[in-house]
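Asker: Need a 3D model of the sequence below.
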Amino acid sequence: MTATLGEHAAGVVAPDGINGFYEPVPEDNVPRLRRAAGTAGIDVAAEMTHAEHVAAVRAGEIGSMHSWELVTAVDGPGTRLTVFLAGCPLRCLYCHNPDTLKMKDGEPVAVDTLLARVRRYLPVFRATGGGLTVSGGEPLMQPAFLGRLLRGAKEMGVHTTIDTSGLLGTHASDALLDDVDLVLLDIKSGLPGTYRRATGRDLAPTLDFSRRLAERGNAMWIRFVLVPGLTDAPENVAAVADHVATLPTVQRVEVLPFHQMGRDKWDRLGMAYELDGTPAPDTALVERVREQFRERGLTVY
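Answerer: Next up is the predicted model:
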């Protein structure tokens, strides 16, 4: 998360049992709990035969969803309905929601059902300048469903955002990207070796996708998760900043400090958590990294 859920800093279970996670708010960098509603209030898709289900998925009529939430000041401008789709090809060491990694673990939801939820919040979006954000997991694992969801939202006049690692950028058609007002692009490292260590995958597809977005004129907010001992090396940050500075449609860079509040999910899933002893970055380190981006003339939060 994703975002990014999605690729934010870390996750917890809130005291009331609602899944939630903390994310730094740009102005003061104070982590705040965000609460996800799971699939509460959104009906899962009606039962159908396996063949009917496969056909509906291929047509983009049904997608696999982890959860949704209504949130302000993150995931794009204004108040956002953020939908977290299930499934992700990355295996980030600091993933705060490993329960979103497998598409089969999500709930089947009809695109029309989600669009009905979007319509419900139209007055909120108009009052706050908000809209729909699709995160994950990785939303581009479900391009047909994502495309239908974005198209339906744009037909209502809703501002649209996707939160993506960019690894599957080739899955995004030009028609799909025409329906995207803002891309939250997670660039997790600037050095290929560090990227592979952090995610298990290659960096090049993300950089290629960022160039394509810039050439098309798609607005971007860049997200960089700062993990001491993993992504904090000055040369790694410099590589990210140097690349981002070449992208004319980048509006801001968000430096997201790592923290440990999501590791319990790894334990519950029986997954080895390699960053158990990794501390949160201190204020001096966060400021040093932000300054590296500012030195390239970038707006940083």
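Asker: alpha carbons only for contacts and neighbour counts from here, please
Answerer: Noted.
Asker: what about the longest strand in the chain?
Answerer: Longest strand in the chain by number of residues (criterion: DSSP state E): strand 62-72.
Asker: and it, what does it pack onto?
Answerer: With contacts taken as 3 or more Cα pairs under 8 Å, 6 or more residues apart in numbering; DSSP states H and E, strand 62-72 sits against helix 50-58, strand 79-85, strand 107-110.
Asker: And the longest one, what's buried?
Answerer: Going by neighbour count (16 or more other Cα atoms under 10 Å), the buried part of helix 50-58 is 53, 56-57.
Asker: Any chance of CSV for those residues, columns distance to R263?
Answerer: CSV is the format used below for those (distance: Cα to Cα, whole Å):
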residue, distance to R263
H53, 34
A56, 35
V57, 32
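Asker: Correct me if wrong, but V12 is in a helix.
Answerer: No - read with DSSP: H, G, I helix; E, B strand; the rest coil, V12 is strand and lies in no helix.
Asker: Okay, helices next: where are they in the stretch 151-300 of the chain?
Answerer: 174-178, 192-199, 204-216, 234-244, 263-268, 283-294 (DSSP state H, counting those that start in this stretch).
Asker: Reformat these as TSV; add mean neighbour count and distance to G137.
Answerer: Shown next, in TSV, are the helices of the stretch 151-300 of the chain (neighbours: other Cα atoms under 10 Å; distance: least, Cα to Cα, whole Å):
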stretch	mean neighbour count	distance to G137
helix 174-178	15	18
helix 192-199	17	13
helix 204-216	18	16
helix 234-244	18	22
helix 263-268	16	15
helix 283-294	16	26
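Asker: out of those helices, nearest to E155?
Answerer: Closest to E155 of the helices of the stretch 151-300 of the chain is helix 174-178 (Cα to Cα; 12.4 Å).
Asker: contacting residues around that closest one?
Answerer: Here helix 174-178 makes contact (Cα atoms under 8 Å, 6 or more residues apart in numbering) with 147, 150-151, 218.
Asker: follow-up on the earlier one: contacting residues around the longest strand of the chain?
Answerer: Against strand 62-72 from outside (Cα under 8 Å, 6+ apart): 34-40, 45, 53, 56-57, 78-86, 100, 103-111, 136, 142, 145.
Asker: again, only using 7 Å
Answerer: Residues from elsewhere that reach strand 62-72, judged by Cα atoms under 7 Å, 6 or more residues apart in numbering: 35-39, 56-57, 78-86, 100, 103, 106-111, 145.
Asker: re the thing from before, F293: which of the buried residues of helix 50-58 is nearest?
Answerer: Nearest to F293 among the buried residues of helix 50-58 is V57, at 40.7 Å by Cα to Cα.
Asker: residues near the closest residue to the closest one other than its chain neighbours, how many?
Answerer: Once flanking residues are discounted, V57 sits nearest to G63: 6.2 Å by Cα to Cα, 6 or more residues apart in numbering. Around G63 there are 30 other residues, counting by other Cα atoms under 10 Å.
Asker: I'd like the structure of this one too, to check against the first:
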Amino acid sequence: MLQRQMHERKVPTRDGELIGYVHSTESFGAVDGPGIRFVVFMQGCNMRCQFCHNPDTWRKNVGTEMTTDEILRMALPYRQFWGEKGGITLSGGEIMLQTEFALELFTKCKKLGINTCLDTCGQPFTRRQPWFDNFNKLMKVTDILLVDIKHINSDEHRKLTGFRNENILDMCQFLSDINKPVWIRHVLIPERTDFDNYLIQLGDYIKTLHNVEKVEVLPYHTMGVHKYREMGIKYKLDGIEPPTPERVKNAEKLLHVADYRGYLE
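Answerer: Here you go, the predicted model:
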């Protein structure tokens, strides 16, 4: 199914220029990679995470059509605020549904000396061609990735997101093999991911990777619930409250957050 979808998909263009479907942008992102960053939230995502606070990014092939040059013209006026570590982050939705666009943008960024960051859940990852070759090219112009591991157990991952996680963990292994810097993120959700046995498994798994510079525990929140009501979508975590500070600290301990300090260098 995935291979057929890749062959059927046509990269959109406008007047001969590659375009991407953009949901929104943020001029001063402080939590989307190193330093201060210009963040581009791309439209479209295959997963249906129960805790997603942006269901308005799910639909594909909709949103604001923009070329890579148009994004650069928006971002460059803020370059003076990025400092040595800041730059441009491509987020989502799921950015890896638009890898060709990301490759073109980041190639231009590297020619300009701009730090590049991908924020991804990894779900589209495959070693099949031609997708894998394009991903390899993208990695050559990507400085760092933010990878959200939704759940370490594949069956629970499917319940939580609609998809299993084997290919996502395969991507994490590949990134470790090529020593591409990664920040791992994990959303802590009572009754879904906040179980010591799963947190211990995830912590042990991350320890097998050699490229992790930072591990973050992101407490589940309900700030996006109103979007589900507005869009007429049933919210599947109704009644579940954010984790307590004690449970967040417990997760940070089990994931060995304090051991990953490469991001401070």
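Asker: post-alignment, the longest strand of the first structure versus the second structure, mean distance?
Answerer: Strand 62-72 of the first structure, aligned to the second structure and superposed, deviates on average by 1.0 Å (mean Cα distance after the TM-score superposition for the first structure).
Asker: which residues touch the residue nearest the centre of the second structure?
Answerer: Against the mean C-alpha coordinate of the second structure, by Cα atoms, centre = their mean, the closest residue is T120 at 2.0 Å. By Cα under 7 Å, 6+ apart, the residues touching T120 of the second structure are 91, 94-95, 146-148.
Asker: From R126 of the first structure, how far out is the residue nearest to V57 of the first structure?
Answerer: As judged by Cα to Cα, to the nearest Å, G63 of the first structure and R126 of the first structure stand 27 Å apart.
Asker: ok, back up a step: export the contacts of T120 of the second structure to CSV and append columns for distance to S27 of the second structure and neighbour count.
Answerer: Formatted as CSV, these follow (distance: Cα to Cα, whole Å; neighbours: other Cα atoms under 10 Å):
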residue, distance to S27 of the second structure, neighbour count
S91, 13, 24
E94, 19, 26
I95, 18, 27
L146, 18, 24
V147, 21, 20
D148, 22, 19
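Asker: quick one: which of the residues you listed sit in strands?
Answerer: 91, 146-148.
Asker: which one of those residues is nearest E213 of the second structure?
Answerer: The closest of these to E213 of the second structure turns out to be L146 (Cα to Cα; 10.2 Å).
Asker: What lines up with that closest one in the first structure?
Answerer: Under the alignment defined by TM-score structural alignment, L146 of the second structure corresponds to L184 in the first structure.
Asker: same question, Y235 of the second structure
Answerer: Using TM-score structural alignment, Y235 of the second structure sits opposite Y273 in the first structure.
Asker: check contacts around the closest residue to that match other than its chain neighbours.
Answerer: Of all residues not flanking Y273 of the first structure in the chain, W266 sits nearest, at 6.3 Å (Cα to Cα, 6+ apart). Going by Cα under 7 Å, 6+ apart, W266 of the first structure touches 98, 272-273.
Asker: and E100 of the second structure, how many neighbours does it have?
Answerer: 21.
Asker: For the residue nearest to Y273 of the first structure, give its distance to S165 of the first structure.
Answerer: As judged by Cα to Cα, W266 of the first structure and S165 of the first structure stand 21 Å apart.
Asker: repeat for A175 of the first structure
Answerer: Distance of A175 of the first structure to S165 of the first structure, computed by Cα to Cα: 19 Å.
Asker: try V158 of the first structure
Answerer: For V158 of the first structure, the distance to S165 of the first structure equals 23 Å [Cα to Cα].
Asker: quick one, which of those two is more surrounded?
Answerer: S165 (35 against 23).
Asker: Tell me the counterpart of the more buried one in the second structure.
Answerer: In the second structure, S165 of the first structure lands on C121 (TM-score structural alignment).
Asker: nearest residue to T82 of the first structure other than its sequence neighbours?
Answerer: T133 (4.6 Å).
Asker: how about V253 of the first structure, what's its match in the second structure?
Answerer: Checking TM-score structural alignment: V253 of the first structure goes with V215.
Asker: wait, what's in contact with its match?
Answerer: Per Cα under 7 Å, 6+ apart, neighbours of V215 of the second structure: 183-185, 257, 260.
Asker: show me the contacts for the residue nearest to it when sequence neighbours are not counted.
Answerer: Distances taken as Cα to Cα, 6+ apart place I184 nearest to V215 of the second structure, at 4.8 Å, with adjacent residues excluded. Counting by Cα under 7 Å, 6+ apart, I184 of the second structure touches 146-149, 212, 214-216.
Asker: do C92 of the first structure as well
Answerer: Residues near C92 of the first structure by Cα under 7 Å, 6+ apart: 198-199.
Asker: so how far is D264 of the first structure from it?
Answerer: Distance, C92 of the first structure to D264 of the first structure, by Cα to Cα: 16 Å.
Asker: Check L177 of the first structure too.
Answerer: Going from L177 of the first structure to D264 of the first structure by Cα to Cα gives 36 Å.
Asker: swap in G11 of the first structure?
Answerer: Distance of G11 of the first structure to D264 of the first structure, given as Cα to Cα: 8 Å.
Asker: likewise N218 of the first structure?
Answerer: N218 of the first structure is 37 Å from D264 of the first structure, where distance means Cα to Cα.
Asker: before we move on, what about A172 of the first structure?
Answerer: According to Cα to Cα, A172 of the first structure and D264 of the first structure sit 33 Å apart.
Asker: Likewise for P248 of the first structure?
Answerer: Going from P248 of the first structure to D264 of the first structure by Cα to Cα gives 39 Å.
Asker: can you redo the ones in strands among the contacts of T120 of the second structure as CSV with distance to L202 of the second structure?
Answerer: Output for these, formatted as CSV (distance: Cα to Cα, whole Å):
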residue, distance to L202 of the second structure
S91, 23
L146, 16
V147, 13
D148, 12
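Asker: wait, which of those residues is closest to L76 of the second structure?
Answerer: Checking those against L76 of the second structure by Cα to Cα gives S91 as the nearest, at 17.7 Å.
Asker: And the closest one, what's its match in the first structure?
Answerer: Under the alignment defined by TM-score structural alignment, S91 of the second structure corresponds to S135 in the first structure.
Asker: just checking, its match touches S165?
Answerer: No - look at S135 of the first structure against S165 with Cα atoms under 7 Å: they stay out of range, at 9.9 Å.
Asker: Mind telling me what K111 of the second structure corresponds to in the first structure?
Answerer: So K111 of the second structure corresponds to E155, using TM-score structural alignment.
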